[in-house]
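Participant: predicted coordinates and the sequence they were generated for:
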Amino acid sequence: MTDDVSQWQDRIARCLGVDREPLTRQLDKIARRAAQDKPFDREMKAFLARLEKSSQRYQARRASVPSLTYPEDLPIAARREDLRKAIADHQVVIVAGETGSGKTTQLPKICLELGRGVAGMIGHTQPRRIAARTVANRITKELQQPLGETVGYQVRFSEQIGDNTLVKLMTDGILLADIQNDRLLHRYDTLIIDEAHERSLNIDFLLGYLKNILPQRPDLKVVITSATIDVERFSQHFDDAPIIEVSGRTYPVDVEYRPAEEDRDLSLQVLDTVEEILTLPKRGDILVFLSGEREIRETANLLRKAQLPHLEVVPLYARLSLAEQGRVFLPHKGVRVVLATNVAETSLTVPGIRYVIDPGTARISRYSYRTKVQRLPIEPVS
């Protein structure tokens, strides 16, 4: 029976991660009954049925891994081999990369290339819902597959995931909710915690929790991405995990300040600035940072009423549908004005932008000790 148990254990290793612990418990029970000369036909039948079903799903997921290509113009392409080796050799890897380096869209593909995502999903967290949905959409387009098959997403009130989904984009809150029913996160064989430098309560709790469960999940890989700040602290937290630095694409930036006009509506000031930009010799798209949905709607209505020639106005905020959010990535003619919250600052990169209008305010999450509730006041930002 000892040789048989060893063979079954090898087969269990080629099953879905979520089934390995229950199958191992079933096998131990069978081994105990055999050692006591008790019948175990019924237990063996149930064990074999579950083993076969899990093994078939594992093979189907393995066969569904698409062919992978990488855009060579992204800075992360130059560090691909270093990233592959680090992820293969270490349980935790810290990736320090600036905005625009390509780390968010390319890291899941590097993990797929290493065979991750088969025994369990590659869970990829984003701090914001809009980023989770747009990144999922972007990766599916690069893989030339429909959303919800190889790559899917889950955010509050919305999800597109199939039985053979290998990469799951989600907010960090969704991953926290998964812990309630799956304490050791067996549904995942790899976790990518993106934008960890934002240091929200959710992200900090996840990082602490993951450190505690890693000894119990030696098969789990964790990749933490951050801007180039705080990476040493992340590395120390995970017992000196290796740090891979990926450079971003930087361009010369000219900063011009306009005098504050507190007595004029912000939308009118944005309109004036857009009209001024349209008179400049160098044409390019315009990104406008606004503090919230109401400000975006008001400014969009004003820009459309102005009927400026060859100008397309595209809002970008969380409550828009995925199709409307995806408009910022579609090719277009003329000049496009993207009206966005600060999600477009770090969580996703909008292509084609030459000019940025920043009023210098944003909604900041604050806790009010007086009213005992979380508030979102509009405050000046650097």
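Facilitator: Thanks, I have the structure now. Source: prediction; values computed, not measured. Numbers count the residues shown, from 1 in each chain.
Participant: going forward, measure contacts between C-alpha atoms and count neighbours the same way
Facilitator: Fine.
Participant: just the helices in the stretch 51-200 of the chain please.
Facilitator: 80-89, 103-113, 129-143, 172-181 (DSSP state H, counting those that start in this stretch).
Participant: out of those, flag the one nearest residue 25.
Facilitator: Set against residue 25 and scored by Cα to Cα, the helices of the stretch 51-200 of the chain come closest in helix 172-181, at 18.7 Å.
Participant: I would like the residues contacting the closest one, please.
Facilitator: By Cα atoms under 8 Å, 6 or more residues apart in numbering, the surrounding residues in contact with helix 172-181 are 125-127, 154-156, 185, 193, 202-203, 206.
Participant: can you redo those residues as JSON lines with neighbour count?
Facilitator: Formatted as JSON lines, these follow (neighbours: other Cα atoms under 10 Å):
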{"residue": "125", "neighbour count": "28"}
{"residue": "126", "neighbour count": "25"}
{"residue": "127", "neighbour count": "22"}
{"residue": "154", "neighbour count": "21"}
{"residue": "155", "neighbour count": "20"}
{"residue": "156", "neighbour count": "10"}
{"residue": "185", "neighbour count": "23"}
{"residue": "193", "neighbour count": "23"}
{"residue": "202", "neighbour count": "16"}
{"residue": "203", "neighbour count": "23"}
{"residue": "206", "neighbour count": "18"}
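Participant: now the strands: where do they sit in the stretch 251-382 of the chain?
Facilitator: 285-289, 311-316, 335-340, 353-357, 361-363, 366-368, 373-375, 378-380 (DSSP state E, counting those that start in this stretch).
Participant: out of those, which is closest to residue 57?
Facilitator: strand 311-316 (38.4 Å).
Participant: and that closest one, what does it pack against?
Facilitator: With contacts defined as 3 or more Cα pairs under 8 Å, 6 or more residues apart in numbering; DSSP states H and E, strand 311-316 has these neighbours: helix 293-306, helix 322-325, strand 335-340.
Participant: please identify the most buried of the ones you listed.
Facilitator: strand 335-340 (a mean of 22; mean count of other Cα atoms under 10 Å).
Participant: residues contacting residue 142?
Facilitator: residue 69.
Participant: list the contacts of residue 266.
Facilitator: residue 359.
Participant: sorry, wrong one. I was asking about residue 164.
Facilitator: Counted by Cα under 8 Å, 6+ apart, residue 164 has contacts 60-61, 64, 149-150.
Participant: just the closest of the residues you listed to residue 119, please.
Facilitator: Distance to residue 119 across these (Cα to Cα) is lowest for residue 61, with 8.0 Å.
Participant: pasting the second one now:
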Amino acid sequence: AYDDVGLAWNKNRFATKEAEFVISLAEKNTTFDTFKASLVKNGAEFTDSLISNLLRLIQTMRPPAKPSTSKDPVVKPKTEKEKLKELFPVLCQPDNPSVRTMLDEDDVKVAVDVLKELEALMPSAAGQEKHRDSEHRDKAKKKKRSRSRERDRDRERERERDRDHKRRHRSRSRSRSRTRDRNKGKSRYRSRSRSQSPPRDRKDRDKYGERNLDRWRDKHVDRPPPEEPAIGDIYNGKVTSIMQFGCFVQLEGLRRSTLLLLRREGRVANVADVVSKGQRVKVKVLSFTGTKTSLSMKDVDQETGEDLNPNRRRNLVGETNEETSMRNPDRPTHLSLVSAPEVEDDSLERKRLTRISDPEKKSSQTLMKRLAFCLKWMMKKAVHDNQILIVIGETGSGKTTQITQYLAEAGYTSRGKIGCTQPRRVAAMSVAKRVSEEFGCCLGQEVGYTIRFEDCTSPETVIKYMTDGMLLRECLIDPDLTQYAIIMLDEAHERTIHTDVLFGLLKKTVQKRQDMKLIVTSATLDAVKFSQYFYEAPIFTIPGRTYPVEILYTKEPETDYLDASLITVVIATNIAETSLTIDGIYYVVDPGFVKQKVYNSKTGIDQLVVTPISQAQAKQRAGRAGRTGPGKCYRLYTERAYRDEMLTTNVPEIQRTNLASTVLSLKAMGINDLLSFDFMDAPPMETLITAMEQLYTLGALDDEGLLTRLGRRMAEFPLEPMLCKMLIMSVHLGCSEEMLTIVSMLSVQNVFYRPKDKQALADQKKAKFHQTEGDHLTLLAVYNSWKNNKFSNPWCYENFIQARSLRRAQDIRKQMLGIMDRHKLDVVSCGKSTVRVQKAICSGFFRNAAKKDPQEGYRTLIDQQVVYIHPSSALFNRQPEWVVYHELVLTTKEYMREVTTIDPRWLVEFAPAFFKVSDPTKLSKQKKQQRLEPLYNRYEEPNAWRISRAFRRR
């Protein structure tokens, strides 16, 4: 029949029959034109009448399906995350946006009152300037104003005692009236300050010239300070040290700290008769001759700062040619320390030795040679045009030290602070010190840093360096980070656990605050991943090093790394890989390994494991040799190992460490849906479950996985959750005084030291502090003895104790004491009742309980792992039955550090969710799994007693 109508089908086109295929076309094309077009497209040759009849019959015989009356949506296959949410509902509780702050209402009220008092004592910037100007004019009408405001403030403090009350009141009222009538004051200021030349009349000069001169100076002070001193200019300085031939003066008013030598002249026999250490002086720069600088004090009025010999200045400027008038940024302040020996000019040895002349020299020439300086204006424009910016540049390009200063110059500090995070404490401190020198201020003023248990900032701080953990704690108090205008996440490629959490938090913050800028810097070329995570943010690339580095591999893996690294001068951990930049490095020896903290979710133990580095880390290490010139990198592994055995990038810390502290912080910020949190790389599910279980057993979470009152209080302390629980429980047990000291001592490392030539004496001195209860009370005895000896450093030296560690523990104790006072937690001493201290330790570290094993060492109660007491412990020779430890250290064996004896009944008392009393008439699951080993003769094989074996031997 189909042949009669002339239908020519392209067989085997579809797996359906021809009739079913026509019906399917009619269902898809309900109109005549579309149905005909589809038939013609598939090779059918039908007449129009046949096509219309077919379409009518099909639509009549197969009416359209009725719409479904059910309102249920179409069932879609579940995603992996949805399946996990069904399996673990505790991990996906809805977030609590009402938890915006960790402060109580009383704390907020107290803080507001204190801020109001501070605002009353500290007027605004403009008012402060006007107040200072008003007081200065009342004090010195007939004197010329000093060029240095610092000098004026010093003199003002000295004379304030003798100032009349009425005069003070008149100055204050005048300052207040100007502050209130701001518009009127501005109009007067504009009308009087347009003329920059002082009036000729003496009376008018006293009235207007002083003010115009002040405004003129203020106008120029706002400009960026110069890098180096200029010939003929007068600078304020401070005498830092006195020599026989002169004194060293530290100049002020420059962008970076400058120390110059002021030589004695004329009839001055003793320099100490003229100046003293710490004295404020005014000096004039006369000339630059080669590597020497000529300064003068006699040409400057030390009271007013007036140039007593202006003709000499004009002559200096006129006689100085272009070459000598240029500021020489590489000019040393004195002769070189060491001269380079005679070697080939173009060799690496020559370049390396010439750096020895002044290794600490930080010149503006090296500053200007940094690649970040060349891209200064492009960087400012990129930050201005984008809210989120990804900056890629190798370590040493200047991104850490220079970008913050460029943004401060651009005026971003008027809206808030510029915060820059570092993954390490040492990096935050060293970078802040370097930037403060370049910025021209003391560390802690305009530039400061904040690390755990140490805050070196002030209300004047505008550039703040901090560890990423400190910024995370600031997010607990202020989730929107309202005091910051720009946040810079530096060294983001290291992917620490705090940095990964900040990624997710700051993504939400930038959506709420459109005025906030976020800069993410990385030293590796994984920018695409960062850009995709941060809403396809643009990438700003700082070009890499311009000097080649020769890579040399060993033919076989190196076994003795000590001998292979004897040529190196600087021996450093992986902190020199990215965080710190050491100048003058031309040779790098890379062993190819790194120590990483790895967490085992099954055993719940953190371990430091030596693991191979990644390819990205290997490139970073090689880059240390190519910053200042061509270099060489000796890799103590084969090229095949680099290519086949190393990962491309290192594993993020969030995927290999314990997340108990992180989960506690997220819960405190109201983030309960951990599965939906926007991690760049999600942590393993086992690690999240283990962290939730740990917090639940500590009492920080309830049955639904929500934060308890105890957990919220634990989140206030910058400590591990177990230490927080131990400290809080000590308040109820009446031993918080002792526990504060113990926690502080546990937060520092290396309290004792053993010199190689005096090991026996050091062990003997340490044994005097040993306590029968364990190491925790030994640390308490050390601190109390140091306190009884009035915190003496000689006492520490006599007993082989690190005085620096004890002072740091003292600072930590003060901060912990402040937190306890803020939360109204009583600080009570238990006296000689040390059992209370042992109970408090057990309440926090019950998971780290171990029982003595009859065969060898101890066995942990969690996983029956064999562990041993460390030889340095006070309990090493006592071997008690039950102990708890602070941490495990893997060396030749698994050693327990900081061990304390306990009563096993305390485990059930303080951890009922983790331990329970077993039934003596039944075998536990652990006992059932154990295999009974029969007794045998130790002089024979273990199976020698078996009859079957003996029969076989016959």
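Facilitator: Done, it's in. What you are looking at is a predicted structure, and each value in this text was computed from that prediction instead of being measured.
Participant: need the TM-score from the superposition.
Facilitator: Overlay of the two chains. TM-score (TM-score structural alignment, normalised by the length of structure 1): 0.64; 272 aligned residues with a Cα RMSD of 3.0 Å.
Participant: reformat the strands of the stretch 251-382 of structure 1 as CSV; add distance to residue 247 of structure 1.
Facilitator: Shown next, in CSV, are those (distance: least, Cα to Cα, whole Å):
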stretch, distance to residue 247 of structure 1
strand 285-289, 23
strand 311-316, 27
strand 335-340, 25
strand 353-357, 20
strand 361-363, 27
strand 366-368, 33
strand 373-375, 36
strand 378-380, 29
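Participant: out of these, flag the one nearest residue 99 of structure 1.
Facilitator: strand 353-357 (13.8 Å).
Participant: same for that closest one, what does it pack against?
Facilitator: Using 3+ Cα pairs under 8 Å, 6+ apart: strand 353-357 of structure 1 touches helix 266-278, strand 285-289.
Participant: repeat that for 10 Å
Facilitator: Packing partners of strand 353-357 of structure 1 (3 or more Cα pairs under 10 Å, 6 or more residues apart in numbering; DSSP states H and E): helix 266-278, strand 285-289, strand 335-340.
Participant: quick one: that strand to helix 266-278, angle?
Facilitator: Here the directions of strand 353-357 of structure 1 and helix 266-278 differ by 140 degrees (axes from the mean of the first three to the mean of the last three Cα atoms, to 10 degrees).
Participant: and strand 353-357 of structure 1, how far from structure 2 on average?
Facilitator: For strand 353-357 of structure 1, the mean deviation from structure 2 after alignment is 1.2 Å (mean Cα distance after the TM-score superposition for structure 1).
Participant: just list the residues touching residue 24 of structure 1, thanks.
Facilitator: Residue 24 of structure 1 makes contact with 5, 8-9, 12-13, 30, 47, according to Cα atoms under 10 Å, 6 or more residues apart in numbering.
Participant: between those residues, which is closest to residue 55 of structure 1?
Facilitator: residue 12 (7.9 Å).
Participant: distance check, that closest one against residue 179 of structure 1.
Facilitator: When distance is defined by Cα to Cα, to the nearest Å, residue 12 of structure 1 is 23 Å away from residue 179 of structure 1.
Participant: and if you look at residue 126 of structure 1?
Facilitator: Taking Cα to Cα, one finds residue 126 of structure 1 at 17 Å from residue 179 of structure 1.
Participant: same check, this time on residue 215 of structure 1
Facilitator: Look at residue 215 of structure 1 and residue 179 of structure 1: by Cα to Cα, they are 16 Å apart.
Participant: between the two, which is the more surrounded one?
Facilitator: Neighbours per residue, other Cα atoms under 10 Å: of residue 215 of structure 1 and residue 179, the larger number sits with residue 179, 14 against 11.
Participant: aligned partner of that one in structure 2?
Facilitator: Alignment note (TM-score structural alignment): residue 179 of structure 1 maps to residue 475 of structure 2.
Participant: likewise residue 210 of structure 1?
Facilitator: Per TM-score structural alignment, residue 210 of structure 1 is aligned with residue 506.
Participant: residue 238 of structure 1 now?
Facilitator: In structure 2, residue 238 of structure 1 lands on residue 534 (TM-score structural alignment).
Participant: residue 350 of structure 1 now?
Facilitator: Per TM-score structural alignment, residue 350 of structure 1 is aligned with residue 582.
Participant: again, but for residue 270 of structure 1
Facilitator: Aligned partner of residue 270 of structure 1 by TM-score structural alignment: residue 565.
Participant: residue 367 of structure 1 corresponds to which position in structure 2?
Facilitator: Using TM-score structural alignment, residue 367 of structure 1 pairs with residue 599 in structure 2.
Participant: pull the number of nearby residues for that match.
Facilitator: By other Cα under 10 Å, the residues close to residue 599 of structure 2 number 20.
Participant: could you measure from it over to residue 550 of structure 2?
Facilitator: On the measure of Cα to Cα, residue 599 of structure 2 and residue 550 of structure 2 end up 37 Å apart.
Participant: residue 105 of structure 2 now?
Facilitator: With Cα to Cα as the criterion, residue 105 of structure 2 and residue 550 of structure 2 are 62 Å apart.
Participant: ok, residue 125 of structure 1 touching residue 168?
Facilitator: Yes. The pair residue 125 of structure 1 / residue 168 is scored as a contact, 8.3 Å apart, by Cα atoms under 10 Å.
Participant: quickly list what's touching both of those two.
Facilitator: 132, 153-154, 191.
Participant: ok so, going back, now the contacts of residue 24 of structure 1 as a markdown table including secondary structure, neighbour count and distance to residue 296 of structure 1?
Facilitator: As requested, the contacts of residue 24 of structure 1 are exported to a markdown table (DSSP: H, G, I helix; E, B strand; the rest coil; neighbours: other Cα atoms under 10 Å; distance: Cα to Cα, whole Å):
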| residue | secondary structure | neighbour count | distance to residue 296 of structure 1 |
| --- | --- | --- | --- |
| 5 | helix | 15 | 63 |
| 8 | helix | 16 | 59 |
| 9 | helix | 15 | 57 |
| 12 | helix | 22 | 53 |
| 13 | coil | 14 | 52 |
| 30 | helix | 22 | 63 |
| 47 | helix | 18 | 57 |
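Participant: nearest to residue 219 of structure 1 among those residues?
Facilitator: residue 13 (10.5 Å).
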